[in-house]
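1. sequence and predicted structure, then a few things I'm wondering about:
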Amino acid sequence: MWKTVNKITILGGGRWGTALGLYLSKKGFELMFFDRNPAVVESLRKGKDPYWELEFAKNPRATSVLDEAIEFSDLIVVALPVQVIREVLQNLVLKDKVIVSASKGLEVGSSKRVSQIIEELCIDCKTFVLSGPSFAEEVAKGLPCAVVLAGKDLETLRQIRDVFHSEVFRVYLSEDMVGVELGGALKNVIAIACGISDGLGFGDNARASLITRGLAEIVRIGSSLGGNRETFYGLSGLGDLVLTSTSSKSRNRTFGFLLGQGLSVEEAENRIKQVVEGKETVKAVKKLTEELNIYAPISWAVYQVVVEKISPELVARNLLLRPPQREFEYL
């Protein structure tokens, strides 16, 4: 039985980590943030977020000393960019902690999900995954959303749900950690594709087609990697895909839109000034799908634009010229 929680550590003082902190502060929890940016740490210590000028209900603690943050609580929320998680955690001795991953993406090189990285580095810790359609700014402002919390230990899963759940932050439960994580990671690649399409001026019909066929691609990849098919039609799959592929608030869609408008990858990143997880995840997706012989034409097209720097117009034309397929593979 997990003891009552009143203190929470959040690794990452970026927008998502801060948004979760603002929300959890309203619920009465004592918080400790870890972040490497001194300006972010100082702002958080003063009880103000660095992004939307919102105030915490209860001033959090904040530090750039990782050990200090880890010692603060037995419940740790990981809200770091995926590609730095291994670097941050690898020299720690983490035992008997409950860790909730709120980061979405796949590690380049290993192609591992975040929970796999955490379980590799953290001995005897219980790992869970929080994902779903949830823009940071809206969560920070207390606007309603619904997410999925996944894990194998059902008793602890329910206890973590009670930590996060409220009328404005509804938490649904799942045992499918693989599917929940992959849905949150793979949708970012499809969102870049939708942004490219919008940037090229292809219109609403093309975007709807990309979302639908992108979902089919997510299901194909995700189920091949061990996720349950039904998970990808839920909040962490279809829900997050629709949000990220259609909103101007989406950094992945915006990144793709700028590429479609003719900006280079570097120019688009400089314009956004935030981590674009899909830009890195697509590299892991390309590696995985080739190794496992999984058909993923939309993801491959994004890889061609983002990594191989091929013209979006040419890539889009080649994608459209593919031979017609059956809509459902079992027909």
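-> Sure thing, it's come through.
2. from now on I want contacts and neighbour counts done on CA atoms only, so please keep to that.
-> OK.
3. got the contact list for residue 129?
-> 100, 101, 102, 115, 148, 149, 150, 151, 177, 180, 181 (CA atoms under 8 Å, 6 or more residues apart in numbering).
4. put this next to the first one:
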Amino acid sequence: MKLEPLGASPVPQIACPYASLAVLGAGSWGTALAATARNAGVAVTLWGRSDNTIQTITTRHENTRYLPGVTLPKGLMATTDMAAAVQGAEAVVLVVPSSQLREVARQLAGVIAPGTPVAVCAKGIERDTGLLMTQIAEAELGPRPVGVLSGPTFARETALGHPTAATVAFPFSYADRISPEESTAARFAVSFSTEAFRTYVSDDVTGVEIGGAVKNVIAIACGMMTGAGFAENTRAALITRGLDEMMQLAVALGGRRETLTGLSGLGDLSLTCSSLTSRNMALGEQLGRGIARGDCFEGRPVVVEGEHNAVSVTDLAGRLGLAMPICEAVRAIVVGGRPIGETFAELWARPIESEVRAMELCLDHPASDKAVAALAQRMA
């Protein structure tokens, strides 16, 4: 008998992709995901509200409003009729802004077949209820598999075929753990897997969602400090301590710290906090340069998820008894109107803590007064 060498890699299992998907939301990310699944060989129908957007996708194979210049794959169907989009679809992907998720999920509930799994791509926490996006979908759609797709992804790069990775998370049943290749998460993962798009599988829906919600707030903070003239040291500190805030909230809600070190946590945080392609980073950068909120983005009414998340995240943290000082600082600025320099100076002048939380150390900061004075003056 031939023995396998110790430490040999397990034989990969074969997961069966969904034959057909409905992608609801014809913005940049929805279109990029629809194109990715189509390139993976899946039959895809993309739904959107705009007649003009859907017509250009159908006739020109291009979303001229959200992804101009990107040729979409042949065979990608598009419609403004949600019922037609989901008819016969084996699975559905919800790719709408967090503020619209409940409305669209409620509309979807009237046309989706029983048991059809749904992956949510919106990132955030509902302000009034404190619910995560998948919890909103579950409340509106009733009993069915509901999960999340998230990660460090810019839509245009994804649509252009740049190497990209993301995470798909769904709750795992006992049967899923026995045969993980048959799980909903695995089937979604292979439905989007192409030569460029690589998808990882998780069972930690809460951890993945918290990463997506909090990273936008931290990105605003990084943008503010960048706009104020600070550089890599400052951004690295905010990313690292921001990650700790993400981990705290995730664990308090039943997620795992390990998840936040992955693509949907540290990966998404690093990307969003390091590029002005991110609307959150871009908003913070403009505010840091002293541009009034109404004049940011040249006066255009650009929706920035981190502004809303700054409130919902800190409200939820407050109910859980958690301190999230970076998120609280962003909220104080974008909602409370506090000066950026003064707010960040106070953030840096907080008492000295241990980095390992188990130590429970809190020391007086010997230079707190100087920190407040110096930083506030420099950022004035």
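-> Done, it's in. None of these values were measured; they are calculated from a predicted model.
5. so which of the contacts of residue 129 of structure 1 sit within helices?
-> Secondary structure from DSSP state H places 115, 177, 180, 181 of those in helices.
6. in a markdown table: these, plus neighbour count and distance to residue 213 of structure 1.
-> As requested, those are exported to a markdown table (neighbours: other CA atoms under 10 Å; distance: CA to CA, whole Å):
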| residue | neighbour count | distance to residue 213 of structure 1 |
| --- | --- | --- |
| 115 | 23 | 27 |
| 177 | 25 | 23 |
| 180 | 29 | 19 |
| 181 | 30 | 19 |
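7. with respect to residue 272 of structure 1, which of those is nearest?
-> residue 181 (24.3 Å; CA to CA).
8. could you measure the aligned partner of that closest one in structure 2 against residue 341 of structure 2, distance?
-> Taking TM-score structural alignment for the superposition, residue 181 of structure 1 sits opposite residue 209 in structure 2. Relative to residue 341 of structure 2, residue 209 of structure 2 is positioned 31 Å away (CA to CA, to the nearest Å).
9. follow-up on the earlier one: and the contacts of residue 129 of structure 1, which two are furthest apart?
-> Between all members of these, the farthest pair (by CA to CA) comes out as 115 and 148, at 14.7 Å.
10. hmm, back to that, mind putting the contacts of residue 129 of structure 1 in a markdown table, distance to residue 19 of structure 1 included?
-> Formatted as a markdown table, the contacts of residue 129 of structure 1 follow (distance: CA to CA, whole Å):
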| residue | distance to residue 19 of structure 1 |
| --- | --- |
| 100 | 15 |
| 101 | 15 |
| 102 | 11 |
| 115 | 21 |
| 148 | 17 |
| 149 | 17 |
| 150 | 20 |
| 151 | 22 |
| 177 | 23 |
| 180 | 20 |
| 181 | 20 |
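11. from those, pick the one nearest residue 236 of structure 1.
-> residue 180 (5.5 Å).
12. how about that closest one, nearest residue that isn't a chain neighbour?
-> residue 236 (5.5 Å; CA to CA, 6 or more residues apart in numbering).
13. and if you look at residue 349 of structure 2?
-> Here the nearest residue to residue 349 of structure 2 in space, its sequence neighbours aside, is residue 368; by CA to CA, 6+ apart that works out to 4.4 Å.
14. report the separation between that neighbour and residue 325 of structure 2.
-> Separation of residue 368 of structure 2 from residue 325 of structure 2 (CA to CA): 16 Å.
15. and what of residue 341 of structure 2?
-> Distance from residue 341 of structure 2 to residue 325 of structure 2, by CA to CA: 15 Å.
16. tell me where structure 1 has strands.
-> With DSSP state E as the criterion, structure 1 has strands at 7-11, 30-34, 61-63, 75-78, 98-101, 126-131, 145-150, 169-174.
17. export the ones you listed as TSV, with columns for distance to residue 248 of structure 1.
-> What follows is the strands of structure 1, written out as TSV (distance: least, CA to CA, whole Å):
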stretch	distance to residue 248 of structure 1
strand 7-11	27
strand 30-34	28
strand 61-63	31
strand 75-78	26
strand 98-101	25
strand 126-131	20
strand 145-150	18
strand 169-174	22
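18. closest one to residue 322 of structure 1 among those strands?
-> Closest of the strands of structure 1 to residue 322 of structure 1 is strand 126-131, at 33.3 Å (criterion: CA to CA).
19. count of residues packed around the equivalent of residue 216 of structure 1 over in structure 2?
-> Aligned by TM-score structural alignment, residue 216 of structure 1 pairs with residue 244 of structure 2. By the criterion of other CA atoms under 10 Å, residue 244 of structure 2 has 18 neighbours.
20. same check, this time on residue 271 of structure 1
-> Using other CA under 10 Å, the number of residues around residue 271 of structure 1 comes to 13.
21. for residue 21 of structure 1, see how far away residue 84 of structure 1 is.
-> Distance from residue 84 of structure 1 to residue 21 of structure 1, by CA to CA: 20 Å.
22. higher neighbour count, these two?
-> More crowded of residue 84 of structure 1 and residue 21, by other CA under 10 Å: residue 21, with 29 against 10.
23. that one maps to what in structure 2?
-> Applying TM-score structural alignment, one finds that residue 21 of structure 1 aligns to residue 34 in structure 2.
24. what number of residues lie near residue 100 of structure 1?
-> 23.
25. what lines up against it once you look at structure 2?
-> Under the alignment (TM-score structural alignment), residue 100 of structure 1 pairs with residue 119 in structure 2.
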